[in-house]
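Colleague: Here is the input, now give the coordinates:
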Amino acid sequence: MFSKCQLIKIPQFSGPKGSVYTILIDDEEITAFKNFVMMNNSFKSEIKDIVGRLKTMGFKTGMREDFFKLYEGNPGDGVCALFDKEDSNLRLYCVRYGSQIVILGGGGHKPKSIRTFQEDENLEKQNFILRDLSKLITEKMQDKEIWFSEDGLDFEGDLTIENYNYE
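Modeller: I've put the predicted structure just below:
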């Protein structure tokens, strides 16, 4: 899905309760979250709600479970989806690390005709990118190349993740 991915902290969403990161994949010019916003600009009120929720998480509440639809990936990988509301058109995939860190990936709008991400090629691709990323971050943490900051609010170390299995 990618050969190289960089974790980028989003300062305007990150505060004393949690940090929000996004990813920059390979040689792309814009981050996954910015691309998500641009590709879904026809859903302005939903984007505004998602941005508001991200700010709330970073500055007031942390990454509480009730903001996410959990278990959108493999068991234990933390891949989940952030919704603005239950009947939302948008689905933003992320990886949640406890109540203090979330990595925003990509996503999209789910046409009314689909029930699962596997029915939409783009949603499936975005989901699998985060599954791969989560696995690679876990490996880097086990190798002590990435770790949590002392206060648990940030990643530290080498925040460039290489996918050597990419074909």
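Colleague: CA atoms for contacts and neighbours, from now on please.
Modeller: OK.
Colleague: what about the residue nearest to residue 114 when sequence neighbours are not counted, distance to residue 70?
Modeller: Distances taken as C-alpha to C-alpha, 6 or more residues apart in numbering place residue 120 nearest to residue 114, at 7.4 Å, with adjacent residues excluded. Distance of residue 120 to residue 70, computed by C-alpha to C-alpha, to the nearest Å: 19 Å.
Colleague: need the strands for this protein, in chain order.
Modeller: For the chain, the strands defined by DSSP state E occupy 4-9, 19-25, 68-69, 79-82, 90-97, 101-109, 146-148, 155-157, 160-162.
Colleague: Mind putting these into a markdown table with mean neighbour count?
Modeller: Formatted as a markdown table, these follow (neighbours: other C-alpha atoms under 10 Å):
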| stretch | mean neighbour count |
| --- | --- |
| strand 4-9 | 18 |
| strand 19-25 | 24 |
| strand 68-69 | 17 |
| strand 79-82 | 26 |
| strand 90-97 | 24 |
| strand 101-109 | 25 |
| strand 146-148 | 17 |
| strand 155-157 | 16 |
| strand 160-162 | 19 |
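Colleague: Proceed likewise with the subsequent sequence, for comparison:
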Amino acid sequence: MNNFAHIKPLFKYNKVAYYSVILNDNKETLYEQFVKKHELINKNKLYHIQKWLQVIGKKYGAQQRFFRNEAYTADTSALPPVGKDREPYYIENGKKKSNTLRLYCLRASEGVVFLFSGDNKTANNAQDCPNVKPHFLLANQLTEAIDEAFKNKDIVWNDDCTLIDCDKNFKLYY
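Modeller: As a prediction, this is how the structure comes out:
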């Protein structure tokens, strides 16, 4: 296990705090890399996912019904939600469409979500898609490591489980 990550807070709305991880000695989080990559080539799809992050964060909280279960583990999930008839809609060529861009994440509670990375999904199963498979597998590894860190109390909850805390030098090994 030579790979490690640092946890970084990203942004907080009234109902959800979003976190990500910085792998090894990189400068940007996985989520920041995801945004940088897709803001040019998949601008509208990325905007749709970011709009969902706002809606979930401001209005609903991280309820299970907004997250796709595409994982080996029950905890890893993806955005956007299933279906094309959920507002905010993804519109392509003037029609409601399913957004194929996936952002893998860990819904740790209704108030805390870890955002990882993703790509355009071109197959029914993430494991079968060359675009998302590496992001999907990494998200599963990180989810397992974060779950283990919670069990070991390396990552702890605040009193109402709306924020997390860990030592600033904590390394999450995956």
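Colleague: Residue 37 of the first structure is nearest to which of the strands of the first structure?
Modeller: Nearest of the strands of the first structure to residue 37 of the first structure, taken as C-alpha to C-alpha: strand 101-109 at 8.9 Å.
Colleague: now that closest one, how far from the centre of its chain.
Modeller: 3 Å (C-alpha atoms, centre = their mean, to the nearest Å).
Colleague: Quick check: it compared with the second structure, mean distance?
Modeller: In this overlay with the second structure, the average offset of strand 101-109 of the first structure from its partner residues is 0.6 Å by mean C-alpha distance after the TM-score superposition for the first structure.
Colleague: Quick one: the strands of the first structure as JSON lines, columns for distance to residue 136 of the first structure too.
Modeller: Listed next are the strands of the first structure as JSON lines, based on distance: least, C-alpha to C-alpha, whole Å:
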{"stretch": "strand 4-9", "distance to residue 136 of the first structure": "10"}
{"stretch": "strand 19-25", "distance to residue 136 of the first structure": "13"}
{"stretch": "strand 68-69", "distance to residue 136 of the first structure": "22"}
{"stretch": "strand 79-82", "distance to residue 136 of the first structure": "13"}
{"stretch": "strand 90-97", "distance to residue 136 of the first structure": "12"}
{"stretch": "strand 101-109", "distance to residue 136 of the first structure": "13"}
{"stretch": "strand 146-148", "distance to residue 136 of the first structure": "10"}
{"stretch": "strand 155-157", "distance to residue 136 of the first structure": "14"}
{"stretch": "strand 160-162", "distance to residue 136 of the first structure": "7"}
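Colleague: Nearest approach to residue 139 of the first structure belongs to which of those strands?
Modeller: Here strand 146-148 is closest among the strands of the first structure (C-alpha to C-alpha), at 9.0 Å.
Colleague: what's the single longest helix in the first structure?
Modeller: When the first structure is scanned for its longest helix (criterion: DSSP state H), the result is helix 121-142.
Colleague: now do the same end-to-end measure for stretch 53-66 of the second structure.
Modeller: 10 Å.
Colleague: same question, stretch 100-113 of the second structure
Modeller: 21 Å.
Colleague: Give the aligned range of it in the first structure.
Modeller: Counting by TM-score structural alignment, stretch 100-113 of the second structure falls onto residues 89-102 of the first structure.
Colleague: Now tell me what touches the matching stretch from outside.
Modeller: For stretch 89-102 of the first structure, contacts defined as C-alpha atoms under 8 Å, 6 or more residues apart in numbering pick out 17-21, 36, 40, 46, 58, 62-65, 77-84, 103-112, 126-127, 130, 134, 152-154.
Colleague: Could you give the separation of it from the chain centroid?
Modeller: Here the centre of stretch 89-102 of the first structure is set off from its chain's centre by 5 Å, with C-alpha atoms, centre = their mean.
Colleague: one step back: mind listing what's buried along the longest helix of the first structure?
Modeller: Along helix 121-142 of the first structure, these residues count as buried under the neighbour rule (16 or more other C-alpha atoms under 10 Å): 122-123, 125-134, 136-137, 140-141.
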